[in-house]
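A.B. asks: Coordinates for the following, if possible.
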Amino acid sequence: MIHKWLNDRATNILVPILAVFLGILVGAIIMLFIGQNPITGYWALLYGAFGDAYYFGEMLRMMTPLILAGLAVAFAFRTGLFNIGVEGQLIVGWFASVTVGVLIEAPMIIHLPLAILAGALAGALWGFIPGFLKARFYVHEVIVTIMLNYVALYVCNYLIRTYLLVPGERTDRISPTASLQSFFLQNLTDFSRLHYGFFIAIIACIVLWFILWKTTIGFELRAVGYNKHASHYAGMNVNRNIVLSMVISGAFAGVAGAMEGLGTFGYMSILSGFTGTGFDGIAVALLGANTSIGVFLAAGLFGALKIGAPNMQAAAGIPPELVDIVIALIIFFVASSYLIRIVINRLQKEEK
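C.D. replies: Next up, the predicted model:
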């Protein structure tokens, strides 16, 4: 039994590694097909993410909302729910945190935590809606969360335009007492936009692990995700746990939005479309196998790809859209992981 557990564990680690390798390999073939040198292209990509302190700082800054969005999706997955509404929850979290940062005056020790909490509560509220509808009326959370993304986008745009608009189609800048900006980290990374939110994202990874694996609530949430009928028979409140799962997932997404509003930008613009970060969180969670450490590493990969993409075009003349193709290929191979598992199992049988 221990041997089987070790094999399953090794397979769970190998699947995302092979998915990344295959995605990069197929991306190299595409580069060859369009007449580009894949070695030059990938070298330019690596340099664009790690070759300079500024690029490295930007990569860590890009990781921050991706980690939190990935955790939001992963938490829902672990409890048997599919939260496609992370994008909308991120947007309302961004708006709520910036609103508190702009309108309230208080010392930093109160103002900053309050602004972050506002983002978490806004995301949690946006997660409560599909959770309640799922628990009370059996409405599928995928449909509701998808539609709420659009509601979040247009409601926040309306509120900014009506109450908070300043020249430049955005809100005013948040008060310094609500800012996550770090001059120390900026100086360390050649004046990138890296901020203290990166450490909040790391803490969030620990929080997710602790809630799911070290608390009674986490056990109940996972049990409901595995089999809600058995959980109900065991005396667990299934409906309450469904709502709670979506609320916690939404809170993670709301904090992701707060990191953008309080850290990267310091304001919120009227959005012409989705940010994409919430949807990338789905890919991050899939690649990270819905674990804290996996989400952290997957966010690092996606952050490196996105920050390094412009340098591919500048240094090697390769369209940056190729990075999106590589990301899509990685997601495809992760989604097709059962094929990779079949190959691994067959190789193991042949060795025996």
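A.B. asks: use CA for all of it now, contacts and neighbours both
C.D. replies: Fine.
A.B. asks: In contact with the closest residue to Gly80 other than its chain neighbours, which residues are there?
C.D. replies: Spatial nearest neighbour of Gly80, excluding adjacent residues (Cα to Cα, 6 or more residues apart in numbering): Gly225 at 3.7 Å. By Cα atoms under 8 Å, 6 or more residues apart in numbering, the contact set of Gly225 is 78-81.
A.B. asks: now do 10 Å
C.D. replies: 76-81, 219, 231, 238, 241-242, 245 (Cα atoms under 10 Å, 6 or more residues apart in numbering).
A.B. asks: Ok, Arg170 next?
C.D. replies: Each residue near Arg170 by Cα under 10 Å, 6+ apart is listed here: 157, 160-161, 164, 267-271.
A.B. asks: Check those for burial and list the buried ones.
C.D. replies: Buried by 16 or more other Cα atoms under 10 Å: 157, 160-161, 164, 267-270, out of the contacts of Arg170.
A.B. asks: For the residue lying closest to Arg78 once chain neighbours are set aside, give me its contacts.
C.D. replies: Computed as Cα to Cα, 6+ apart, the closest residue to Arg78 that is not its neighbour in sequence is Arg222, at 6.0 Å. With contacts defined as Cα under 10 Å, 6+ apart, the neighbours of Arg222 are 75-80, 212-213, 216, 228, 231, 241, 245.
A.B. asks: which SSE is Arg222 in?
C.D. replies: Remark: Arg222 resides in helix 216-226, with elements defined by DSSP states H and E.
A.B. asks: after that helix comes which helix or strand?
C.D. replies: Beyond helix 216-226 on the C-terminal side, the first helix or strand identified by DSSP H and E is helix 228-233.
A.B. asks: is it true that Tyr338 touches Ala19?
C.D. replies: No - here Tyr338 does not reach Ala19: they are 11.3 Å apart, not a contact under Cα atoms under 10 Å.
A.B. asks: Report the central residue of this structure.
C.D. replies: Nearest to the mean C-alpha position of the chain, by Cα atoms, centre = their mean, lies Ala69 at 2.4 Å.
A.B. asks: For it, pull up the helix or strand it's in.
C.D. replies: Assigned by DSSP H and E, Ala69 belongs to helix 53-78.
A.B. asks: tell me which of the contacts of Arg170 is nearest to Ile116?
C.D. replies: Tyr267 (13.7 Å; Cα to Cα).
A.B. asks: what's the spacing between that closest one and Val100?
C.D. replies: Tyr267 sits 11 Å away from Val100, going by Cα to Cα, to the nearest Å.
A.B. asks: joint contacts of the two?
C.D. replies: Common contacts of Tyr267 and Val100, defined by Cα under 10 Å, 6+ apart, comprise 174-175.
A.B. asks: thinking again about what came up before, in the helix holding Arg222, what counts as buried?
C.D. replies: 218, 220-225.
A.B. asks: To compare against the first, here's the next sequence to fold:
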Amino acid sequence: MAKLPRWADLALVPLISLVLAALVSAIVLVLIGQSPMQALSVMVDGALGSASGWGYTLYYATSFIFTGLGVTIAFHAGLFNIGGEGQAQLGGLGVALACLFLPWPHWTVALVGASLAAALFGAAWAAIPAWLQAKRGSHIVITTIMFNYIAAALLIYILGEILRPVGSMDPASARFPAELGLPHFHEMPILRDFFLKYGPDGAVKLSAQGLPVYSRVPANITFFLSLIAAFGVWVLLWHTRLGYEMRAFGKQEKAARYAGISAFKIIMVAMLLSGALSGLMAINNVMGQAERLLQNSAEGAGFIGIAVALMGRNHPLGVVLAAVLFGFLYQGGAALGLNTSIPIELRTVVQGLVILFTGALDYMVRIMLTWVFSLRQTERAA
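C.D. replies: Sure, this is the predicted structure:
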């Protein structure tokens, strides 16, 4: 049987998987008495049809890029890190402690300090399952799943008993100082022009002071940090000795051990980097959006990161593109729930179908395409 060309493996297989997921989603909509075309139109308009929609789509995508990169770097070392959710929650705790208890002269300095804290807390939470895997043989999937629940319980206790302001009934920390607020897209030069509000006559809306009015969006400077992180992961995995050792260990552990590659070193380093990347997600929503630590600070992004990495073929560029797609599904699904009678939970169904076809049924699509390319080669030979 012919070998599937690399371009088909990287581009055609995910595209066909997406089409299949869309077709099954359309069937589900028809079965519940809804119009697939109306649903698609509302989702596209809500997520991509306005500057505000794009702002929310990129906000969600930013979180998914970080957690997707975390899964990717562990996967290349032969490890399946399911603990991105807990690592992101502990990263949020690091951000909160850095912003609440350390004096920062400016948001730029605070961003560096909070990023280091987020990465450190996320890495520390990943270090325990990593050590158990490397030294005791505990399965990384089981331990990281368990640590998600431990992280959630720990965060509830810390918020309720330690960080919650006196007299507040909300299980959340105090708000961070106003001067630590990160710049959002609608506040940045050049970018803010894309978020201008327009009146019915097409003219730019003006405030009482005669200044232009902008649509407020949660997308912030962290988006650019996520792109830098994606570039850094690409350099690490494909242009450094450590990255080569990680990929060699992930491909064939026994051969890597025979070549002198330390299993303990690779497992620990890969999981520490994976946890640090997942922890960095908290910069986006804890420091950039909520400006305080909430109970559900990770917002499920740790689990979505698994699907993002699978769909992105565990390549940083693919992760970025897949994260934007899932950002579209998140924001488009919210628009679907607000503007139609279609339940917002349908976006979870669509996400599940995308995961199903890009992950579990990926091999089926690959076999079908390989068969098609084999037939083409046979016809050419004849």
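A.B. asks: about what we covered before: between Tyr338 and Ala19 of structure 1, which has more neighbouring residues?
C.D. replies: Ala19 (22 against 12; other Cα atoms under 10 Å).
A.B. asks: Would you confirm that that one contacts Val334?
C.D. replies: Yes - using Cα under 10 Å, Ala19 of structure 1 is in contact with Val334, at 5.6 Å.
A.B. asks: Common neighbours of those two, please.
C.D. replies: In contact with both Ala19 of structure 1 and Val334: 287, 340, using Cα under 10 Å, 6+ apart.
A.B. asks: In JSON lines, list the contacts of Arg170 of structure 1 along with distance to Ile29 of structure 1.
C.D. replies: Shown next, in JSON lines, are the contacts of Arg170 of structure 1 (distance: Cα to Cα, whole Å):
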{"residue": "Asn157", "distance to Ile29 of structure 1": "42"}
{"residue": "Ile160", "distance to Ile29 of structure 1": "46"}
{"residue": "Arg161", "distance to Ile29 of structure 1": "47"}
{"residue": "Leu164", "distance to Ile29 of structure 1": "49"}
{"residue": "Tyr267", "distance to Ile29 of structure 1": "41"}
{"residue": "Met268", "distance to Ile29 of structure 1": "40"}
{"residue": "Ser269", "distance to Ile29 of structure 1": "39"}
{"residue": "Ile270", "distance to Ile29 of structure 1": "39"}
{"residue": "Leu271", "distance to Ile29 of structure 1": "36"}
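A.B. asks: quick one: which of those is nearest Gly257 of structure 1?
C.D. replies: Once Cα to Cα is applied, the member of those that ends up nearest Gly257 of structure 1 is Met268, at 10.0 Å.
A.B. asks: Centre of the chain to stretch 5-23 of structure 1, how far?
C.D. replies: With Cα atoms, centre = their mean, to the nearest Å as the basis, stretch 5-23 of structure 1 stands 21 Å off its chain's centre.
A.B. asks: before we move on, what about stretch 133-146 of structure 2?
C.D. replies: The answer for stretch 133-146 of structure 2 is 23 Å, by Cα atoms, centre = their mean.
A.B. asks: residues of that stretch that come out buried?
C.D. replies: Neighbour counts over stretch 133-146 of structure 2 (16+ other Cα under 10 Å) mark 133-134, 140, 143-145 as buried.
A.B. asks: Stretch 34-51 of structure 2 too?
C.D. replies: 34-36, 39-40, 42-48, 51.
A.B. asks: repeat for stretch 187-201 of structure 1
C.D. replies: Neighbour-count burial for stretch 187-201 of structure 1 [16+ other Cα under 10 Å]: 189-198, 200-201.
A.B. asks: separation between the residue mapped onto Ser97 of structure 1 from structure 2 and Ser168 of structure 2?
C.D. replies: Aligned counterpart of Ser97 of structure 1 in structure 2: Val95 (TM-score structural alignment). To Ser168 of structure 2, Val95 of structure 2 is 21 Å away according to Cα to Cα.
A.B. asks: which one of those two has more residues nearby?
C.D. replies: More crowded of Val95 of structure 2 and Ser168, by other Cα under 10 Å: Val95, with 31 against 11.
A.B. asks: Am I right that Gln351 of structure 2 sits in a helix?
C.D. replies: Yes - counting by DSSP: H, G, I helix; E, B strand; the rest coil, Gln351 of structure 2 is found in a helix.
A.B. asks: pretty sure it contacts Ala21?
C.D. replies: Yes - when contacts are counted by Cα under 10 Å, Gln351 of structure 2 is listed as touching Ala21 (8.8 Å).
A.B. asks: Pick out whichever of these two has more residues nearby.
C.D. replies: Set Gln351 of structure 2 next to Ala21 and count neighbours by other Cα under 10 Å: Ala21 wins out with 22 against 19.
A.B. asks: wait, that one sits on Ile355?
C.D. replies: Yes - using Cα under 10 Å, Ala21 of structure 2 is in contact with Ile355, at 8.7 Å.
A.B. asks: Common neighbours of these two, please.
C.D. replies: What both Ala21 of structure 2 and Ile355 touch, as defined by Cα under 10 Å, 6+ apart, is the set Val349.
A.B. asks: Tell me the one among the buried residues of stretch 187-201 of structure 1 nearest to Trp5 of structure 1.
C.D. replies: Once Cα to Cα is applied, the member of these that ends up nearest Trp5 of structure 1 is Ala201, at 30.0 Å.
A.B. asks: ok, now which ones touch that closest one?
C.D. replies: Contacts for Ala201 of structure 1 were tallied using Cα under 10 Å, 6+ apart; they are 63-69, 71, 207, 252, 255-256, 259, 296.
A.B. asks: Repeat that for Ala126 of structure 2.
C.D. replies: 81, 83-84, 86-87, 90, 120, 140, 143-144, 147, 268, 270-276, 278-279.
A.B. asks: Now with 6 Å, please.
C.D. replies: Applying Cα atoms under 6 Å, 6 or more residues apart in numbering to Ala126 of structure 2 gives the contacts 271-272, 275.
A.B. asks: Kindly report the same for Ile84 of structure 1.
C.D. replies: Ile84 of structure 1 neighbours (Cα under 6 Å, 6+ apart): 142, 145-146.
A.B. asks: Per the alignment, name the residue of structure 2 opposite it.
C.D. replies: In structure 2, Ile84 of structure 1 lands on Ile82 (TM-score structural alignment).
A.B. asks: Does that match fall in a helix, a strand, or a coil region?
C.D. replies: From three-state DSSP, the assignment for Ile82 of structure 2 is coil.
A.B. asks: What's the average distance for the helix or strand containing Asn157 of structure 1 when superposed on structure 2?
C.D. replies: Here Asn157 of structure 1, judged by DSSP H and E, is contained in helix 141-159. Following superposition, helix 141-159 of structure 1 is found to deviate from structure 2 by 1.0 Å on average (mean Cα distance after the TM-score superposition for structure 1).
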